[in-house]
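Undergrad: here is a sequence with its predicted model. Questions after.
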Amino acid sequence: MRLFKVLLAIALTMLVVGTSQAAKKETKVGFVYVSPIGDAGYSYAHDLGRQAVAKMPGVSTSYVESVPEGPDSERVISNMARKGYDVIFSTSFGYMDPTLKVAKRFPKTAFLHCSGFKKSANMGNYFGRMYQARYLSGMVAGYMTKSNTIGYVAAFPIPEVIRGINAFALGLQSVNPQAVVRVVWTKTWYDPATEKEAAKSLLDVGADVIAQHQDSPGPQEAAQEKGVYSIGYNSDMSVFAPKSHLTAPVWNWAPYYTSVVKEVQAGTWKADSAWLGLETGVIALAPYGDMVPQDVRDAVEVRKQEIASGKYKVFAGPIEDQSGKVRIASGKTASDESLLGMMWFVNGVVGTTE
């Protein structure tokens, strides 16, 4: 009888320990989004990555959408940290400083900020080399335009957006040196009405392809209503403008998000800066519209493989700015540092960086 009690006690102890260990294995992962998830766009693409994380064993996820940049984001991020989240992804540029502040108060939590450049012992940053896909979409625009005027509805004049416009223009000019890119700033990330009106202003000056750097399909809808082409962003929004949509530079965050969570679970994660290119699968082009000829698709695919392999560099000189000044000399390639701080337009872009 005594032996039975001893064995029972051991079994109960093992059960308690096992239950405790199982409970500890759950990793809580939080995501903070600047816009509504909806069924397309920037936050939608991030949430597809979250959904992939949610399918991982021993993981639970949560998110808060439509969080303004600034004090509100600091409050939301702080709330997640206080609730014991193990990993928090803050997914907009304006969340950088708030994330850094919260990270200092919660040193045991892993924080990752998307599109910024600051980091700390427990805060890393990450982004994709979306300029590579922008270049490819610029090639498509260059082949498809007839007016040689491309309209670009741009969000905020920050390096990320300016870099993308420049890459788009370089891709455009690589196949159509006569074409120009006209830029209109909306100072919005997600405002369908404002972004649609900006696109209309570009259509009024002769643009027959509309590109964009925002989260809404507004610019593409404006293009379709005018009977011209469009190039989207973030996710495949072709359903909103099927007769207009040529393609779009898009995000696929699942590979990165799942890899980070695995590292946190294994105790091997370290804060660093990740800038992910075409070769990682994090960035890509959306499927082409039926109107894009096969020879155009083939030409873009060749260049895509060259960029992914490192054979071709988007920002390789000589590259001039709008004034004709050589910014990247022949035989030189722009450093990541210079790309991350890019605040000038290449020759062939019409507009100001402010």
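TA: In hand now; what should we look at? Everything numeric here is computed off the predicted structure, so don't read it as measured data.

Undergrad: alpha carbons only for contacts and neighbour counts from here, please
TA: OK.

Undergrad: in whatever helix or strand A103 lives in, which residues are buried?
TA: Using DSSP states H and E, A103 maps to helix 96-105. Buried residues in helix 96-105, defined by neighbour count with 16 or more other C-alpha atoms under 10 Å: 96-100, 102-103.

Undergrad: ok, stretch 271-291 next?
TA: Buried positions in stretch 271-291, judged by neighbour count with 16+ other C-alpha under 10 Å: 271-278, 281-286, 288-289.

Undergrad: tell me which of those fall in helices.
TA: In helices, judged by DSSP state H, none of those are found.

Undergrad: and the closest residue to Y85 other than its chain neighbours, which of the three is it?
TA: Closest residue to Y85 apart from its sequence neighbours, by C-alpha to C-alpha, 6 or more residues apart in numbering: K28 at 4.8 Å. Assigned by DSSP: H, G, I helix; E, B strand; the rest coil, the conformation of K28 is strand.

Undergrad: kindly report the same for A22.
TA: At A22 the chain is in helix, as set by three-state DSSP.

Undergrad: buried residues in stretch 133-147, which are they?
TA: In stretch 133-147, counting by 16+ other C-alpha under 10 Å, buried: 133-145.

Undergrad: list the contacts of that stretch.
TA: Applying C-alpha atoms under 8 Å, 6 or more residues apart in numbering, the set of residues contacting stretch 133-147 from outside is 148, 150, 164-165, 167-176, 179, 206-209, 231, 246-250, 278, 283-285, 292, 296-297, 300, 303-304, 314.

Undergrad: give the contact list for the nearest residue to S66 once chain neighbours are set aside.
TA: With sequence-adjacent residues excluded and distances taken as C-alpha to C-alpha, 6+ apart, S66 is closest to S35, at 4.1 Å. Applying C-alpha under 8 Å, 6+ apart to S35 gives the contacts 42-43, 65-67, 189-190, 215.

Undergrad: same thing with Q265?
TA: Going by C-alpha under 8 Å, 6+ apart, Q265 touches 25, 27.

Undergrad: please compare the first structure with the one that follows:
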Amino acid sequence: MMKTLISRRRLLKNGAAALAASTMPFGAAHAADKITIGAIYVGTRDDFGWNQSHAAAMDILRQVPGVSVVEEENVAETDAVAKSMESMINFDGANLILATSFGYYNPFVLDIATQYPGVQLRHCAPLWNPDTDPQNAGSYFSYLNQAHYVNGVAAGLSSISGKLGFVAAKPVQTVLSNCNSFLLGARSVNPNATVQVIFTGSWSMPVREAEATNALIDAGCDVISCHVDSPKVVIETAEARGVKTCGHNADQRDLAPNGFITGAESNWSTTYKIYADALMKGETVPNLIAGGYHNDMVMNTPFGAGATPDARAAATAAIKGLKGGKPIYVGPLKDNTGKIVIEGEVDNYAPELETMNYLLEGIIGSTT
């Protein structure tokens, strides 16, 4: 499965249109004046995090003529999600369902896609296998590490000490990529910058997140960033102690009116509009959509009061560079045990970055 996904990722430079053209049709499609799109969230739609990022995109989708939106919050990764999807299909007439939590895919999305071949289902993680999975299913995801690199640029120029903190859930590839990219962004403007990371062991553990934030501040970090489902506790804890922050997943500016710098966000509305447009026109709905800054699938939260003028200018320039294909990972780079992990320049969508299992030199912490 991974080999197939990687080969498709090489199409990213051609943008979403090329990805759409590369997908397999699920059957005859017909133009429609009205469509219904459903979205299912594992938590609340106003969590200042993962679920809110999707809900904000659905709010944008509501403004598209002919599109109706149905949503359900707090749906567990159990057969509850299957029941929610069936309800959206049978009672709301959903043409497309967006399953936004990792555990929704197997077996639930796969089973519902098989039972309802005329309905499209798309899951937010790179799990769809074109060789084995239903053709009315699919995946979408974003390379959020690009926006975390921009976070790092802004943090590096907004910090006085050069000591940055990162509250992380688990040492899996996506989290490590965001943390490493954050460091490289900071070091692009301050070569002496360091990042201290604390793993909480859970995607959502507010008490541990508060403890980790306080521990990083006590260790001298004057900017805190994170990768947890909802950064609300991290941002508010740091703000209460007068420490600056960079956000993750959604817009957290209102939580930190004094110290917020910027944040890393996925721009899910780009993908959702592509889906809606295809359904309305009766065209094939892309099975796989992925990307970063070059095809408007990631963005950074507008600057807050914590961003210095130099930070704003440098972060804006970094975004321009990423849109033009400037690489984040340029070797030789060592991990924080002294081993060379990247020899030369690596494209931002290179398959080798998908197996990242290390923390770079300059990061204080361990994956074990």
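TA: Yep, that arrived. Just so we're clear, the structure is a prediction, and the values are computed from it rather than from any experiment.

Undergrad: I'd say the residue nearest to Y85 of the first structure and S60 touch.
TA: Yes: with contact defined as C-alpha atoms under 8 Å, K28 of the first structure counts as touching S60 (5.1 Å).

Undergrad: of these two, which one has the most company?
TA: Ranked by neighbour count (other C-alpha atoms under 10 Å), K28 of the first structure and S60 place K28 first, with 19 against 16.

Undergrad: so what corresponds to the more buried one in the second structure?
TA: K28 of the first structure maps onto T36 in the second structure, with residues paired by TM-score structural alignment.

Undergrad: now swap in G351 of the first structure and tell me
TA: Under the alignment by TM-score structural alignment, G351 of the first structure pairs with G365 in the second structure.

Undergrad: next, the closest residue to that match other than its chain neighbours: secondary structure please.
TA: Leaving aside its chain neighbours, G365 of the second structure sits nearest to V197 (5.4 Å; criterion: C-alpha to C-alpha, 6+ apart). Counting by three-state DSSP, the backbone at V197 of the second structure sits in strand.

Undergrad: please enumerate the strands of the stretch 51-200 of the first structure.
TA: Ranges of strands in the stretch 51-200 of the first structure, per DSSP state E, counting those that start in this stretch, are 59-64, 87-90, 110-114, 123-128, 149-154, 180-185.

Undergrad: in JSON lines, list those along with distance to V16 of the first structure.
TA: JSON lines is the format used below for the strands of the stretch 51-200 of the first structure (distance: least, C-alpha to C-alpha, whole Å):
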{"stretch": "strand 59-64", "distance to V16 of the first structure": "21"}
{"stretch": "strand 87-90", "distance to V16 of the first structure": "26"}
{"stretch": "strand 110-114", "distance to V16 of the first structure": "28"}
{"stretch": "strand 123-128", "distance to V16 of the first structure": "34"}
{"stretch": "strand 149-154", "distance to V16 of the first structure": "57"}
{"stretch": "strand 180-185", "distance to V16 of the first structure": "60"}
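
Undergrad: Y256 of the first structure is nearest to which of those strands?
TA: In terms of C-alpha to C-alpha, the element of those nearest to Y256 of the first structure is strand 123-128, at 9.2 Å.

Undergrad: which residue numbers in the second structure go with the closest one?
TA: Using TM-score structural alignment, strand 123-128 of the first structure lines up with residues 137-142 of the second structure.

Undergrad: neighbouring contacts of the matching stretch?
TA: Outside stretch 137-142 of the second structure, the residues within contact range by C-alpha under 8 Å, 6+ apart are 109-110, 113, 120-129, 266, 271, 286-292, 297-298.

Undergrad: same question for stretch 206-215 of the first structure.
TA: 35, 40-43, 141, 145-155, 161, 188-191, 195, 199, 202-203, 219-220, 223, 228-234.

Undergrad: just the buried residues from those residues, in PyMOL please.
TA: Buried subset of the contacts of stretch 206-215 of the first structure, written as a PyMOL selection, criterion 16+ other C-alpha under 10 Å:
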select buried, resi 35+40+41+42+43+141+145+148+149+150+151+152+153+154+155+161+189+190+191+195+199+202+203+219+220+223+228+229+230+231+232+233+234
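
Undergrad: just the contacts of stretch 206-215 of the first structure: which are in helices?
TA: Among these, the residues falling in helices (DSSP H) are 42-43, 141, 161, 195, 199, 202-203, 219-220, 223.

Undergrad: could you pull out the strands for the stretch 201-350 of the second structure?
TA: Here the stretch 201-350 of the second structure has its strands, by DSSP E, counting those that start in this stretch, at 223-227, 244-249, 260-266, 288-291, 298-300, 329-330, 333-334, 340-342, 345-346.
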